[in-house]
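Visitor: sequence and predicted structure, then a few things I'm wondering about:
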Amino acid sequence: MEHLRLHLPLLPAAGEVTTFYSYKGGVGRTMALANLGHLLAQRRAAPVLLVDWDLEAPGLHYYFPAAPEAPGVLDLFEACRDQLQERAGRYASEQALAEAVLDAVRWEQYLVKACEDRPLWLLRAGRCDGSHAERAAMMDWQGLFDACPALFRTLAARLARHFGHVLIDARSGRADCAAICTTLLPTRLVLVFTPNRQNLDGLQDLVARATGYRSCHEDEQRQLLVYPLPSRIDRSDLAQSELWRRGQGGYQPLFEDMLAEAYGLPWLSLEAYFNAVQLPHCASLAYGESLPAVALQPGYDAFMQWFREGLCPWQRLPSAVSAALNNHHAFPLEQQRAGYWRMPAVI
């Protein structure tokens, strides 16, 4: 397979950069990203890029065994670090410095085709050789940001000019690289979680930090659309499942309050969204990395309807799709898209 060539055409409109994040591991985040990327590329409307930014535990490449070995995210940003050191003090603005650095490192050379039968590309975590773990531990992400705050958003903008969807598999937890993936890069943020307190508390803090940063920094006034994605829901115990969804401290009221505050809405309902969007626990998916596995998980199809159309999770689906999903919930007009486009005012 060939590496991406410099002549990859520009899209008529910028694509979406989406980070898949889970506060804890083991929730099926990478599997969800790989399968959704596979389905998006099947439409062939525009190329799709998958990015493995989980440098400590890379796993995305296992879903695409035909993708060649190649340098990846770690190697790309090591090259950026070297270029920043070489070019320090030579540019009038951080934006100009970021553009020059990305031109110099030729970011396109780090991308490889993930499979042959659809326009799907992969940016691996790295070569994952004997030095990878040590080099990943030594990477100073905060230092990169301090040297050029525009670097990450400029890279995201460049990727979006060539790919309809850029899906980033972020590291779990609170590491600096996770903050970059959730706060600086995306236009969309998919929060994959299982219903337990460890997952939910971590996500609540993350959304507050990400949306707060976007609204309070002049250079970061960009849209950020948040999708909660409940995963590995055990439907064998319906009473317990219902309690974790709607009970005191349940994930539905938590996300309703969280998103209403983030987008400056007096209230919103995720009733119809969570009725349709739940990825059930499926024991057969615990073995191997198969594509596509979504046929076994009906919640994927529902999630794709919201995600593909760019709808907020509190918006109603088009009537035909809604009927197909047995979703007849009505929403008041004030819960439509307006809340998403209007970030909280800068104080």
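Guide: Structure received. None of the values given here were measured: they were computed from a predicted structure. Numbering: from 1, shown residues only.
Visitor: CA atoms for contacts and neighbours, from now on please.
Guide: Will do.
Visitor: can you report how many residues lie near the nearest residue to Leu151 once chain neighbours are set aside?
Guide: Of all residues not flanking Leu151 in the chain, Ala98 sits nearest, at 4.8 Å (C-alpha to C-alpha, 6 or more residues apart in numbering). Neighbours of Ala98 under the rule other C-alpha atoms under 10 Å: 24.
Visitor: tell me how far Ala98 lies from Ala104.
Guide: The spacing between Ala98 and Ala104, counted by C-alpha to C-alpha, to the nearest Å, is 10 Å.
Visitor: quick one, strands of the stretch 51-200 of the chain?
Guide: Counting by DSSP state E, counting those that start in this stretch, one finds strands in the stretch 51-200 of the chain at the ranges 112-113, 120-123, 165-170, 188-193.
Visitor: so who does the nearest residue to Gln95 once chain neighbours are set aside touch?
Guide: Counting by C-alpha to C-alpha, 6+ apart, Gln95 lies nearest to Ala150, which is 5.6 Å off, once chain neighbours are set aside. When contacts are counted by C-alpha atoms under 8 Å, 6 or more residues apart in numbering, Ala150 touches Glu94, Gln95, Ala98.
Visitor: make a markdown table from the residues you listed and add distance to Met138 to it.
Guide: Written out in a markdown table, the entries for the contacts of Ala150 read as follows (distance: C-alpha to C-alpha, whole Å):
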| residue | distance to Met138 |
| --- | --- |
| Glu94 | 24 |
| Gln95 | 26 |
| Ala98 | 22 |
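Visitor: list the contacts for the residue nearest to His281 when sequence neighbours are not counted?
Guide: Spatially, and ignoring its direct neighbours in sequence, His281 is nearest to Arg232 (3.9 Å; C-alpha to C-alpha, 6+ apart). Taking C-alpha under 8 Å, 6+ apart as the contact definition, Arg232 lies against Val27, Gly28, Thr194, Leu279, Pro280, His281, Cys282.
Visitor: got another one to weigh against that:
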Amino acid sequence: MPGSVFTFYSYKGGVGRSFTLANVAVLLARWGHRVLCLDWDLEAPGLGDYFRLRLPGKPRGGVVDLVADFRAGRFAPEAHVMRLRKAGALDFIAAGREEPGYVRQVQEIDWEGLYDEGFGEYLEKCRGQWTNDYDFVLIDSRTGISDIGSICTAHLPDHLVVLFTANQQSIRGATELAGRADAARNLLPFDRSRLTVLPILSRFDNREEYGRSEEWRKTVVAATAELYRAWLDQGVAPETMSRHLTLPYVSYWSFGEQLPVLLEKTPSADQIGFALETVAAVIACRLDRTDLLAENRDAYVAAVRTSRQEFRHELRVSIPRGAVGPAGELVAELKKLNVGVVKSLSGDRSLLARAEDDARHLCLVVDGKVSRWQAAEVELFLHRTLGQDRRVIPILTAGTEAAGLPGYVGNLRYLRFGARGAAGVARDLVAQLRGGTPPAGDDSDLAALLARVRASRLRPPRWDLVGELLTDLQAAVEAGDDPRANELAADLAVAAKARSPHGDGHQAALPETRRSIDRLLRTLARTAAKPNHRKDLG
């Protein structure tokens, strides 16, 4: 997936825009993302001051040198990148060289003329390289209304992070800018989706004047509610999200250029690092899954924090005590297939504590019902799956009915111990985890069979094809041990009798044959319609 560009903007200075960007960048890089920061506040650059102690030296070039490169016919935006020390994959492009000629270099730039000469296409090419090389590109834009501001707020970003304080001028400037940026974006000759805006209430002190702060919060929510409409989950109120996207005023961090996220390792709710983590998590999720944030902020952030971690095991197999035998055989077969697997036996508290973070996927062996212990395992695991390719795969023992399982398990695609034994289940499980060839009776086979049945329903009916199709369908059902097997088998028996050229009730049974095929079609259509949530036929 290509990277996303976030521009940080404020209508007025002094709202902590560069401070917020720098801390968010450090968090994203710490969480395993590739991050590029650009200081596009060319007239008053300052983002580099937050990174000063981790930069390898003074900038050799920067944003203004992109203009020089364009005029010289060069394309090498990577030449101006500096990698921060001991900060993960965090790169920085300064505004320019720190030398006396920098100011003149900025003053001589005619942005409108540059665009007439084709600089927009050149910048678009730079943007393409950045989004290819990085997960997140964070741009620090200058304040106010300007040509540079238009580049940063309309041309380059996918998302706009608008910071403002609790006063009418700051709020109005931020919301009006968002509207102008969206309008300017529509005039661009480049393919862009609608600009989404993340409003951040900054330097907000609700500890000294709680009553007044709540009144101002209502004012802020009313003014910014429309900005949430394009991305906020419908079940989440703007007021709820506004509280999550508020940076408190903490006087200690108002002195100098500091990175509290490096010092507040496990920040509490009253520390600014806590709020910065929330903002960084929303950005890491690209403004998605806000329903989970509203439900449980700590779980939301923790899931993002561990989304790029390396797991010790590929699969954890949760084993109820009534299924130790078949589950143990399954683990042995998985090891033969070179799967890094670890067992979790119900009752082992030390393993329960690690259920969410030491294995990428969770295999839930269900014997009759999901035990309370397994329910706790699933809950812990699901709290760590946000934005990750991590799956819960149930495997049902013989006699376990899927219809009786709770929704969070019953709606998942499952496998079942059957005639194929543990070895067959292990092969099917590996195919799911590693994207290999699906087992017999899986979605692709059923979809093909369904297409053949539909294709056979011509006018007049081609009953000569019914026998072949029903045989194939029966084979798909019998390949597994699905609880619908009896129902489908009964339909097949009626249809088989009806199609027999020697059957006594052949002519009378033709309507029943049609009804049988219709039932099969409906069953298989339900099966094939939702492949991600389909109950497996094996």
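Guide: Received it, and whenever you're ready, just let me know what you need. Note that the coordinates shown come from a computational prediction; the quantities given were computed from them, not determined experimentally.
Visitor: distance between the ends of stretch 191-199 of the first structure?
Guide: The first residue of stretch 191-199 of the first structure is 10 Å away from its last residue (C-alpha to C-alpha).
Visitor: revised request: answer the last question for stretch 493-511 of the second structure.
Guide: This stretch, stretch 493-511 of the second structure, spans 14 Å end to end (C-alpha to C-alpha).
Visitor: matching residues in the first structure for it?
Guide: Across the first structure, nothing matches stretch 493-511 of the second structure (TM-score structural alignment).
Visitor: likewise for stretch 20-29 of the second structure?
Guide: Aligning stretch 20-29 of the second structure against the first structure (TM-score structural alignment) gives residues 32-41.
Visitor: on that earlier part again, relative to Asp219 of the first structure, which of the strands of the stretch 51-200 of the first structure is closest?
Guide: For Asp219 of the first structure, the closest of the strands of the stretch 51-200 of the first structure is strand 188-193, at 17.6 Å, according to C-alpha to C-alpha.
Visitor: columns mean neighbour count and distance to Glu218 of the first structure on top of the strands of the stretch 51-200 of the first structure, output as JSON lines?
Guide: Formatted as JSON lines, the strands of the stretch 51-200 of the first structure follow (neighbours: other C-alpha atoms under 10 Å; distance: least, C-alpha to C-alpha, whole Å):
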{"stretch": "strand 112-113", "mean neighbour count": "22", "distance to Glu218 of the first structure": "35"}
{"stretch": "strand 120-123", "mean neighbour count": "26", "distance to Glu218 of the first structure": "30"}
{"stretch": "strand 165-170", "mean neighbour count": "26", "distance to Glu218 of the first structure": "24"}
{"stretch": "strand 188-193", "mean neighbour count": "24", "distance to Glu218 of the first structure": "19"}
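Visitor: okay if I get these as TSV plus distance to Leu268 of the first structure?
Guide: Converted to TSV, the strands of the stretch 51-200 of the first structure look like this (distance: least, C-alpha to C-alpha, whole Å):
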stretch	distance to Leu268 of the first structure
strand 112-113	41
strand 120-123	35
strand 165-170	27
strand 188-193	18
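Visitor: still on that earlier bit, the residue nearest to Leu151 of the first structure pairs with which position in the second structure?
Guide: Under the alignment (TM-score structural alignment), Ala98 of the first structure pairs with nothing in the second structure.
Visitor: what sits against Ala98 of the first structure?
Guide: Cys148, Ala150, Leu151, Thr154.
Visitor: most widely separated two among the residues you listed?
Guide: The most widely separated members of those, counting by C-alpha to C-alpha, are Cys148 and Thr154 (10.3 Å).
Visitor: helix or strand for Ala34 of the first structure, which one?
Guide: helix 29-42 (DSSP states H and E).
Visitor: that helix vs the second structure, average distance?
Guide: Here the mean offset of helix 29-42 of the first structure against the second structure after fitting is 0.4 Å, by mean C-alpha distance after the TM-score superposition for the first structure.
Visitor: which SSE is immediately downstream of the helix ranked longest in the first structure?
Guide: Scanning the first structure for the longest helix, with DSSP state H as the assignment, gives helix 197-216. Remark: after helix 197-216 of the first structure, the chain's next helix or strand is strand 225-230, criterion DSSP H and E.
Visitor: next structured bit after that following strand?
Guide: That would be, after strand 225-230 of the first structure and using DSSP H and E, helix 238-246.
Visitor: if anything else comes up later, I'll come back, but that's it for now.
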